[in-house]
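S.K.: Below are the sequence and a predicted model; questions follow.
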Amino acid sequence: MEEQILGFIAGILTTVAVLPQLVKSWMTKKVMDISPFMFVLLLGGVGLWVIYGIIKNDYPIILTNGISFLLNSSMLLLMLLYKSKD
């Protein structure tokens, strides 16, 4: 049980790390200095973590990386929408 708590805390911290950039990009509609390639790599990584979590039946990994995948996908979408406006 303690391992799952540790897993959730670690996952929450890494998941929310993208929120400040996501909110700033959404509010300013500026994404000029953000690398889409980095977010594609990040999506690949968290996507694989979700698959790993499913294989291991590890809910902290599945949940936090699933949310991270959605947030980072949102950031990539904002980059695609706003890149031409920069």
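M.R.: That came in fine, so what should we check first? Residues are numbered from 1 along each chain as shown.
S.K.: When you work out contacts or count neighbours from here on, use the C-alpha atoms and nothing else.
M.R.: Noted.
S.K.: Let me see the ranges of the helices in the protein.
M.R.: Assigned helices in the chain, in chain order: 2-16, 19-28, 36-56, 59-82 (criterion: DSSP state H).
S.K.: Mean neighbour count added to those, as JSON lines?
M.R.: Shown next, in JSON lines, are the helices of the chain (neighbours: other C-alpha atoms under 10 Å):
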{"stretch": "helix 2-16", "mean neighbour count": "14"}
{"stretch": "helix 19-28", "mean neighbour count": "14"}
{"stretch": "helix 36-56", "mean neighbour count": "15"}
{"stretch": "helix 59-82", "mean neighbour count": "19"}
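S.K.: second one coming, line it up with the first:
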Amino acid sequence: MEIFGTIAATLTTVSFLPQTLKTIKDKDTSGISLGMYSIFTTGVFCWTVYGFIISDMPILIANIVTFILAFTILMLKLKYK
């Protein structure tokens, strides 16, 4: 069962990479919602804390990486606003 969770965590985390790279490259955040990314980044941070508390490595690692990617996009949104 853990392998299924690991696959799911990997796929959902990797899905943020193209958006992050595109945002860094183009410096265009006009199509990105500040509210959505603020809420989403906060939620991912909470999932990271939860993964740490329950010592679940797939949840913890996936959400650390997702947090970094989402936080990067959020900071670029604020910078290029």
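M.R.: Nice, thanks for sending it over. Predicted model, so just to flag it, every value in this text is computed and none were measured.
S.K.: Just list the residues touching the aligned partner of residue 59 of the first structure in the second structure, thanks.
M.R.: When the second structure is aligned by TM-score structural alignment, residue 59 of the first structure is paired with residue 57. Counting by C-alpha atoms under 8 Å, 6 or more residues apart in numbering, residue 57 of the second structure makes contact with residue 51.
S.K.: From residue 47 of the second structure, how far off is residue 57 of the second structure?
M.R.: Applying C-alpha to C-alpha, to the nearest Å, the value for residue 57 of the second structure to residue 47 of the second structure is 12 Å.
S.K.: Please apply the same query to residue 15 of the second structure.
M.R.: Distance, residue 15 of the second structure to residue 47 of the second structure, using C-alpha to C-alpha: 17 Å.
S.K.: cool, and residue 62 of the second structure?
M.R.: Residue 62 of the second structure sits 9 Å away from residue 47 of the second structure, going by C-alpha to C-alpha.
S.K.: cool, and residue 68 of the second structure?
M.R.: Distance, residue 68 of the second structure to residue 47 of the second structure, using C-alpha to C-alpha: 13 Å.
S.K.: same question, residue 9 of the second structure
M.R.: Distance of residue 9 of the second structure to residue 47 of the second structure, computed by C-alpha to C-alpha: 12 Å.
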